[in-house]
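**Student:** my questions are about this predicted structure, shown below with the sequence.
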Amino acid sequence: MAKSKSEETPLMQQHKAIKEKYPDAVLLFRVGDFYETFNEDAVIAASVLGIVLTKRANGSASYVDLAGFPHHALDTYLHKLVKAGHRVAVCDQLEDPKTVKGIVKRGVTEMVTPGVAINDKLLENSSNNFLGAIHFGGETNGISFLDISTGEFFVAEGNLEYVDKLLQSFRPAEVIFAKPHQKHFKATFGNRFYTYTMDEWIFTTTYAEETLLKHFQTHSLKGYGVEGLPAAIIAAGATLHYLKDTEHPNLQHITRMQRINQDDFLWMDRFTIRNLELLNSSVEQGHTLLKVLDNTVTPMGGRLLKRWMAFPLRNINAINERLDTVEYFITHTDLSLQLVNLLKQCGDLERLVSKIPLRKINPREVMQLARSLQQVAAVKALLENSESNYLSRLNEKLDPCNPILDRILKEVVENPPVLVAKGGVIMEGVDTELDELRNIATKGKDYLLQIQQKESEATGIPSLKIAFNNVFGYYLEVTNTHKNKVPEGWIRKQTLANAERYITPELKEYEEKITGAEDKIQVIEARLFEELVQALQAYIQPIQQDAQVLARLDCLLCFAHNAVQYKYRRPVINEGYDLVIKDGRHPVIERGLPVGESYVANDLQLDKEQQQIIILTGPNMSGKSALLRQTALITLMAHMGSFVPASSAVIGLTDKIFTRVGASDNLSGGESTFMVEMNETASIINSITPRSLVILDEIGRGTSTYDGISIAWSIVEYLHDMTPHRPKTLFATHYHELNELENKHNRVKNFHITNMESGNKIIFLRKLAPGGSRHSFGIHVARMAGMPPELINRANEVLAQLEEKHIEAPLQENVKRLNTPTQKLQLNIFDAHSDTFQQIRAQLENVDINRLTPVEALLKLNEIKTMLG
């Protein structure tokens, strides 16, 4: 039976009232020096944090679950709760318990969720922590991304495929949307994101516009380039509503919205971003393009590089500006080295300035901000006479904010403590009263020693000493041996076994001065620091701009470093359609090679007139996929404004890169490998343009041989004949029958990766050469993988029999069959064969593969082998 409110303790009544406002969050309830959790929150906290779960009394005969931790450990435990996917409401004491009779007033001062984190322990230096918001609007959907820790705010509109691509690129820590769309979100985007749903009325045009206009304090949104994007405005408005809802009212560092225009960037769908392993690897601890290229020296540079990679440029002038600047840094080595050294000392200027309005910046961080502004001034001086127009334009945007910089340096000590309450933050000479009080506090203690010496001499008590306790402050202590010498004016306060303690009017007077001075010092220092932080508010926007300029410089200096270090060359980007790469290399694989081993470079050419489609065949593991990926990566790097791993590269402006590489099941979505493969390929076929680069690897292998060949064959013909776009295409396949397409279509060319046979071994030469390959050497790869010798020998016997009996009909017959309707498209190896094969078929049909252990599978294989024997 539930207890009535009157039977609960006042503390638990207060907790219940606050918890009702935050039912879906773990409530950390400050009680004295501890943060306590109660009931179901305590169970969660004990489990996630590994702390003890206990019970405590709650009124008459009632008990509640309880788990707590010391308040100074908040950062550590908060980090663990949020990383475990919990929303956390931090409830603090809003009054000093010493000054209050009865229950202390409490309230939630901060709400932390995975997408709304500002604590350094919850953030990664080189990664943004975005909160995503989606407004589902049918054909046109709105999406926004906001990082409260940096103030960056992006908005966009598009179809669901575009929204999916943006989610993959920004990788938000949390995504919010209206409650009615919960099933729709999961069906479209799966379980890849932490989500939170809100009431539908929040996602309305009128409310969103009101919210944005109020925040930016403007009469119109024209200046932000979002007028005419109602769905994007709704998503942006919902984001700001969510921040206010989670107790984040101070958002002055969110000073602008940036529109993401799809036409400004080279398009890559989420499959391409995944397949090329740009940001994340398919294997744990695997290398990615980002990891290989990221030699930035500032956190904001690292974050910007990730965004440049996800959103390569499509404007030739903008690309060439970056390439020109990289070249300038390469040729001006001294300037580059000086700039890098200055940038290294800047720290995370972007996140430091964002702490100002949130009231989270501490004295030590204010001093780091000042040092960063000093580096801004040094960078500005260094670039003052630059011959680069781009660098000159960037330099004009730099503002060292000298007035506030001078004030910080004059007011804050060089090495301040982290907490203002520790004291010693404000320099001498800033405040007269503070200086006087400090003088009293330090010299007053010296005077106490003088009193001790004076009284000792006057009374003849050599062992007299002055001490302090919290009960009655400063006192004189006299041992029993000398208590008969105590003057009449002393007031006895305490008798001990071996001594007595006294006070005097003079002692009390100085005690009041000293303790009063220390309290006043703390109040004055806190006030002066708060005034300084308040003054910093006016400089948020220029400091944010400084951070953005430094991030750009950092990325471009990183590109220059990579070019010199790894022998990258400047690509030529033009308005043409050709792709000509000389001595191209895979930037990631190259860096992972053993010491002394060099990457085998390859030339490659694609154009719309002579060589639009390359059919690439060759042995398994010979390097086909690496060649495909490196072509896409070189194209991508060039559009980022980076030099590329090749001796030369001429790259026609590319608007889309599509890749279909490898096969992966989507079992949770009920889709097979083949279905996933066809979905991704259909997305490519339906989205190509004349400037697209299409990379296809082993299309059709998820189904039977004849189905696979027919689909692969028809895809090549479609790209060649049935679309006017003529996209540049690389098609790697193990279907050697596709080599016949070269004879039928003039822009299809066969190439293969070379190999050399030595005895019964195959040596992969990894060199691209004209002409098709007739073998995949799958059995050889099986041997390399460690298959048993008897299994390999039997595979060779079966292969020889198949080749001898021509089980697979000649190519022309196969293709003819593909063009003729038939009842049975899939070849069945058990049809028209001996009774033995029929017995094998029966055996296999009775096997439950899902329940078969590896050992049972080997025994079954051996049984079948015996039947064949």
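**Tutor:** The structure has been received and is ready for your questions. Since we're looking at a predicted model, the values are computed, not measured. Numbers count the residues shown, from 1 in each chain.

**Student:** drop to CA atoms for contacts and neighbour counts, all remaining ones
**Tutor:** Noted.

**Student:** name the element the residue nearest the centre of the chain belongs to?
**Tutor:** Per CA atoms, centre = their mean, the C-alpha nearest to the average position across the chain is that of residue 127, at 4.0 Å. Here residue 127 is covered by no helix or strand, with elements defined by DSSP states H and E.

**Student:** was I right about it contacting residue 301?
**Tutor:** No - Residue 127 is not in contact with residue 301 according to CA atoms under 8 Å; the separation is 10.0 Å.

**Student:** on that earlier part again, give me the nearest residue to the residue nearest to the centre of the chain, chain neighbours excluded.
**Tutor:** Nearest residue to residue 127, sequence neighbours excluded (CA to CA, 6 or more residues apart in numbering): residue 303, at 5.2 Å.

**Student:** ok, now which ones touch the one you found?
**Tutor:** Residue 303 is in contact with 126, 127, 128, counting by CA atoms under 8 Å, 6 or more residues apart in numbering.

**Student:** show me where the stretch 51-200 of the chain has strands.
**Tutor:** Remark: strands assigned in the stretch 51-200 of the chain by DSSP state E, counting those that start in this stretch are 54-57, 63-70, 88-93, 106-112, 131-135, 141-147, 152-158, 174-178, 195-198.

**Student:** alongside the first one, take a look at this:
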Amino acid sequence: MLTKLTPMMKQYMEVKDKYKDCILFFRLGDFYEMFFDDAIIASRELEITLTGRDCGQQERAPMCGVPFHSADSYIAKLVEKGYKVAICEQIEDASKSVGIVKRDVIRVITPGTIIDTKALDEKSNNYLCAIYLDDKGCGISYVDISTGELYTTEIVETYSKTITSIIDELGKINPTEIITNPSMFNKDETFNAIKKKFQSIIREYNDWAFEYSLTEENIKRQLSVISLDGLGLSDKKYSTISTGALIEYLNETQKISLNHINHITTYSINNYMILDINTRKNLELIETLRGKSKKGSLLSILDKTSTAMGARLLKKWIEEPLIDKKRIENRLDIVEYLTEDLILMNDIKDVLNDVYDIERLMGRVIYGNCNGRDLISLKISIEKLPMLKNMLIESNSDKLKKIGNKMDCLQDIFNLINNSIIEDPPISIKEGGIIKSDFDESLYELREAMTKGKQWLSELEEKEKRSTGIRTLKVGFNKVFGYFIEVSKSNIKLVPENYVRKQTLSNAERYITSELKEMENKILGAEEKMVELEYNLFTSIRNTIRDEVKRIQEISKLIANIDVMNSLAQTAYKNNYVRPIITNDGVFDIKNGRHPVVEKVLDGELFVPNDTLLDSKENRLSIITGPNMAGKSTYMRQVALITLMGQMGSFVPADEARISIVDKIFTRIGASDDLSQGQSTFMVEMSEVANILNNGTKDSLIILDEIGRGTSTYDGLSIAWAVVEYISDIKKLGAKTLFATHYHELTELENKLKGVKNYKILVQEKEGEDIVFLRKIVRGGADRSYGIEVAKLAGVRNEVIQRAYEILSNLENNDINNSNENIDSTNNKNIEQEIAITESIIQNKDHQLDLFSTQENEIIKKLKNIDIMKVTPLDAINILYKLCEESKKL
């Protein structure tokens, strides 16, 4: 087939054959052209015209193209839609080549390797992630190539726990692209959980890229070290493999030396508070559950940052709360000082407002695609450093002084840019007009020659007008004919003999003289040399700055840290937050705590604050009862958010707050069918509960809302009861827990289980069966759920409301709570008696169908044969689920 193609199309097909999984952008002149299937796809996805081109075959090749100067936006659209784009450019000088100019792919752009700032969210990192997994452990590495940040961790646990940890860690990282070793990609259903969660962004990479020896060499070469010892990777096989494979992928796709990726941060997932993927969503840390919007999230409240670098770091702090008391206190000390020195707080904000995104500017420098305006942005940013340094050093905070003393003001970089680049440079770096004349002597001379030459041309025009008497004569220039003298047709008779005709127009003639031709050569030669010299000077300046990337990255990190702490100080001052007391004594004592987001969005209402007391002894688990819409979920979320904010180093919305460091926060709030994975609401709920019971510790904070509501009343009550028992037992879990429920029967547990306390939402009942939610949490248990009253408030028709009251009255006459039999949670022998009571109640209700049959007796037999002392929480949930499914078939 290739022999029938034209030489150019043959070259295209040879390149395309190497990049079959990419859309090939093939540079021809001022356009990137696409052919055949690529053209059909691109024309559809980009909504551009599909044409054709002769290719040497009988049928024309489908073709479409985009201008190279505006290609970034088109590439971003394709990548956003899930395509990889290979950029093919000329790799030799066309003027020196014979035949077809050589072309090859200079870069492959994927979702995780975009560097175009217009396509990236400036306040979010764009992470490319690599996972290496086998039966014994896992390595996770991720990089933002626009900033040079590289991180790695490894997980060595049981296989099922490793899979759970991977999902939770990916939920934190939120990568846009994931590569993984193919030997594990199709291993089993357990690993399929990862593929299903991240199916749109995860794919296999070459197996050989995960070989240890290769990955080790890749790391040493990239980070310029002779050993992994100094990187903290010498005993981390999994991190080494995932990091080395990640670097291999970057080498394959980027095809340049990524010098800004020169440091790796190794960490353990246990270095930070662990938040599973559901907790991150439920607490709406970064975005809201509905609408996926930043507005309404915790981030939206805390983000008062002035720089993009600070905004990205703040997001990371929210995602990674600390568990080290010393580090937390260090952050709080600085935030506290800034809240007390409002002048300094505002001065820092004002200074940082003029600082650009230095991290991503350096990414552009490394990639060689920065322009003069980027360097001016860098200069403006560096110009603010001495002012910021002085502010910190002159403060009365030892910690701020220490940061100030560390600051490198990069004066040499500032001087280089200030002395070389004009203040308002053009976008292009290949057309001149970018370097100051006095920066280089040769450039100065060429500029002088051009200036004098143009002055000479102006004088020549005046001289020729006088000598010829042609007042409309003018000296002009175009790229085709160069300089010329233009005379209108009406004045041709006055043209001197030494004028040589160059071009005829409809209403004028253009001429050249030997004198003009000589000056043209001087001017154009000087201009061409000047453009080439300016380009060479610019690349030299850029390379000098590139060589200082480590210094510039260090100052970027300092700026980001200052920006985040100043942002937290501004938020604390504006919203009347207090410094939390951080301890390790297991006590949570929050006075008048508030929800940081809800209190800001209430329209004309005052937020009702609430106290919270949890500890490791008598107040481990709070059972919270009350109607829907009364504020139970808001209250529980606010406790979790106050805890998280305190551990990230932020002040918190309360009058007083004593927070004992927690290792994990778990939430089980709300439920929805996951149809894509074939899971019902109840199964999702139980899976999340199983995760909490299996991974929680005595140092965890657990938020549970309406456990068991996804199944029948008695099954749900049984599950909720068993979960409370398990969590409250210090020999099994003993975690500090807030447990909201509609099962009022659970309030009996306060008298049966040590460490359990009842709380309720105050409700004011008014005449006419109306209620008012007071949103105040007080000791005690609610005796009813006010469900019908809530329905009335929601606008349900009155006839339905009245009928509901009638049905409720009938049901309450036969309620299980009116029986003389009570559930004794401490005696497992009462299980058969409880079943018999339940059976009797159901059979005696006139409105209830008799569900008990021979088949149902089989279910009862299975229940009788369960040895509760040998059943794990996960086994119990699975048994209950299977029994529920069997009962539905009766």
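**Tutor:** That came through, no problem. Please read all numbers here as calculations on a predicted model, not as lab measurements.

**Student:** and the TM-score between these chains?
**Tutor:** Scored against TM-score structural alignment, normalised by the length of structure 1, the superposed chains reach a TM-score of 0.92; 836 aligned residues with a CA RMSD of 2.4 Å.

**Student:** on that earlier part again, residue 703 of structure 1: which of the contacts of residue 303 of structure 1 is nearest?
**Tutor:** residue 127 (39.9 Å; CA to CA).

**Student:** now do the same contact list for that closest one.
**Tutor:** Contacts of residue 127 of structure 1 by CA under 8 Å, 6+ apart are 299, 302, 303, 306.

**Student:** what's the match for residue 738 of structure 2 in structure 1?
**Tutor:** In structure 1, the residue paired with residue 738 of structure 2 is residue 730, using TM-score structural alignment.

**Student:** ok, now residue 460 of structure 2?
**Tutor:** Under TM-score structural alignment, residue 460 of structure 2 pairs with residue 451 in structure 1.

**Student:** how about the contacts made by that match?
**Tutor:** With CA under 8 Å, 6+ apart, residue 451 of structure 1 has these contacts: residue 507.

**Student:** list the buried residues of the strand or helix carrying it.
**Tutor:** Using DSSP H and E, residue 451 of structure 1 sits in helix 432-459. Buried residues in helix 432-459 of structure 1, counting neighbours by 16 or more other CA atoms under 10 Å, are found at 434, 437, 438, 440, 441, 444, 448, 451, 452, 453, 455.

**Student:** got it, and stretch 822-841 of structure 1?
**Tutor:** Neighbour-count burial for stretch 822-841 of structure 1 [16+ other CA under 10 Å]: 837, 840.

**Student:** about what we covered before: adding distance to residue 383 of structure 1, write the buried residues of helix 432-459 of structure 1 out as TSV.
**Tutor:** Below are the buried residues of helix 432-459 of structure 1 laid out as TSV (distance: CA to CA, whole Å):
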residue	distance to residue 383 of structure 1
434	42
437	47
438	45
440	50
441	49
444	53
448	59
451	63
452	64
453	65
455	69
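
**Student:** sec struct for residue 26 of structure 2, please.
**Tutor:** strand (DSSP: H, G, I helix; E, B strand; the rest coil).

**Student:** I'd assumed residue 703 of structure 2 was in a strand, is it?
**Tutor:** Yes - under three-state DSSP, residue 703 of structure 2 falls within a strand.

**Student:** quick one: contacts for the residue nearest to it when sequence neighbours are not counted?
**Tutor:** Spatial nearest neighbour of residue 703 of structure 2, chain neighbours left out: residue 667 (4.5 Å); criterion: CA to CA, 6+ apart. Residues near residue 667 of structure 2 by CA under 8 Å, 6+ apart: 278, 279, 282, 702, 703, 704.

**Student:** which position in structure 1 aligns with residue 667 of structure 2?
**Tutor:** If you follow residue 667 of structure 2 across to structure 1 using TM-score structural alignment, you land on residue 659.

**Student:** would you agree its match falls within a helix?
**Tutor:** No - secondary structure of residue 659 of structure 1 (three-state DSSP): strand, not part of a helix.
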